[in-house]
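Student: Quick one, what's the 3D model for this:
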Amino acid sequence: MRLTFWAGLWVLLLDQASKYYVVHWLGLGNPGRGKIEVFPPYLEFQMAWNRGVNFGLFSGFDMRWVLIGLAVVISAAVLWWLRKNGGSKWVYMSAGFLIGGAIGNVVDRIFYGAVADFLNMSCCGFNNPYSFNIADVAIFIGAVGLAFLGEDHKSSPKKKSA
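Tutor: From the prediction side, this is the model:
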């Protein structure tokens, strides 16, 4: 479980530091700032305040506290599952990535009322209209890791703390 804690903590810190830098230092949180070309056309900082779920779905509803509660429940369920089943070091890291990313977005919802999405990537003539953040990437990596590595514990004995 130590590996889960440290992976989650580093994801949370990296996510929050990047958001603070983009929103406050670069000023993308200010209305009218728009975007900053970092490595055009592949990477831009394009601010999007996401009040809903993925791709802004349900953003017209006030779901802030529901989504905070859901993230906390899912994080607790992953920790419970991990404690019960164990797994490889990759499973513990995947859980940490997922939980750290979820808590990073919870922090945004508490302090900003919405998730700060700012990474925008386009390529090869495709103009991506959606932005995301480091927490979103960590959640995706963690979920994929748990999905594909989660059954790994059946072939090896349970490890209490990885």
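
Student: CA atoms for contacts and neighbours, from now on please.
Tutor: Noted.

Student: where along this protein do the helices fall?
Tutor: Counting by DSSP state H, the chain has helices at residues 2-20, 64-85, 89-112, 134-149.

Student: Output those helices in CSV, with mean neighbour count and distance to residue 42 appended to each entry.
Tutor: Output for those, formatted as CSV (neighbours: other CA atoms under 10 Å; distance: least, CA to CA, whole Å):
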stretch, mean neighbour count, distance to residue 42
helix 2-20, 19, 18
helix 64-85, 15, 30
helix 89-112, 24, 23
helix 134-149, 19, 16
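
Student: Turn these into JSON lines, columns for distance to residue 128.
Tutor: JSON lines is the format used below for the helices of the chain (distance: least, CA to CA, whole Å):
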{"stretch": "helix 2-20", "distance to residue 128": "20"}
{"stretch": "helix 64-85", "distance to residue 128": "25"}
{"stretch": "helix 89-112", "distance to residue 128": "21"}
{"stretch": "helix 134-149", "distance to residue 128": "16"}
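
Student: show me the residues around the residue minimising distance to the centre of the chain that make contact.
Tutor: Central residue of the chain (CA atoms, centre = their mean): residue 135, 2.1 Å from the mean position. For residue 135, the contact set (CA atoms under 8 Å, 6 or more residues apart in numbering) comprises 11, 12, 15, 100, 101, 102, 104, 105.

Student: please give me the structure for this one as well, since I'd like to look at both together:
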Amino acid sequence: MKFSRRSLFIIVTIIGTIALDQISKVWVRANVEAGSKSEILGDFFTLYNVENEGAFLGMGSELNETLRVILLLILPVVVLGFVLRYVFKDKNLGKWSLFAFSSIIGGGIANVYDRFAYGSVTDFWHLKLTDTLRTGIFNVADVFVTTGMIILVFVTFFKKKPKEDIKKAD
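Tutor: Here you go, the predicted model:
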């Protein structure tokens, strides 16, 4: 089977995202005591080893098992499937959009894999700029998903209008 450069870019980005995330989580599980906290750069950058049974910031961890399976396993897989199909079908997506969507897909797959394999997602990084400006505890997959979303916002915001649309607007 021969892949186009575009398809190869998508596949490599997704697999690379998953690999980086899973390697980091294996390292944390093996080398950082569960529930521990280690300051890397003072209070600014901290390393943890926590298991998140919910989604973003633990949301959904209190749901009953059936709802958690539907909302945190089945629904994300369906959405990721639709996004993956869209990325391969829409030939008009630019490189930044392809990278963004592929990063989101890879990060999503990595976290869904954790939920399926372990029943929770391993989170380990925390940033604290001030007492009120700080993150929740997150992982590499979260970084890729967030970065992908930010790139999509910028690509959409700074998208050049086709010349035809500009003429019609005048």
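
Student: Can you find the partner of the residue nearest to the centre of structure 1 in structure 2?
Tutor: The equivalent of residue 135 of structure 1 in structure 2 is residue 141 (alignment by TM-score structural alignment).

Student: Against residue 34 of structure 1, how distant is residue 125 of structure 1?
Tutor: As judged by CA to CA, to the nearest Å, residue 125 of structure 1 and residue 34 of structure 1 stand 21 Å apart.

Student: between those two, which one's more packed in?
Tutor: residue 34 (13 against 7; other CA atoms under 10 Å).

Student: Pull the contacting residues for the equivalent of the more buried one over in structure 2.
Tutor: In structure 2, the residue matched to residue 34 of structure 1 (TM-score structural alignment) is residue 36. Residues near residue 36 of structure 2 by CA under 8 Å, 6+ apart: 48, 49, 50.

Student: and if we set it to 10 Å?
Tutor: Applying CA atoms under 10 Å, 6 or more residues apart in numbering to residue 36 of structure 2 gives the contacts 47, 48, 49, 50, 124.

Student: Tell me how far it lies from residue 57 of structure 2.
Tutor: 18 Å.

Student: for residue 135 of structure 2, same thing?
Tutor: 9 Å.

Student: Residue 147 of structure 2 now?
Tutor: In terms of CA to CA, residue 147 of structure 2 sits 17 Å off from residue 57 of structure 2.

Student: got it, and residue 81 of structure 2?
Tutor: Taking CA to CA, one finds residue 81 of structure 2 at 24 Å from residue 57 of structure 2.

Student: Please apply the same query to residue 163 of structure 2.
Tutor: 43 Å.

Student: out of these two, which sits in the more crowded spot?
Tutor: residue 57 (14 against 9).

Student: Residue in structure 1 paired with the more buried one?
Tutor: Using TM-score structural alignment, residue 57 of structure 2 pairs with residue 55 in structure 1.

Student: so how far is residue 117 of structure 1 from the residue nearest to that match when sequence neighbours are not counted?
Tutor: Leaving aside its chain neighbours, residue 55 of structure 1 sits nearest to residue 130 (6.6 Å; criterion: CA to CA, 6 or more residues apart in numbering). To residue 117 of structure 1, residue 130 of structure 1 is 9 Å away according to CA to CA.
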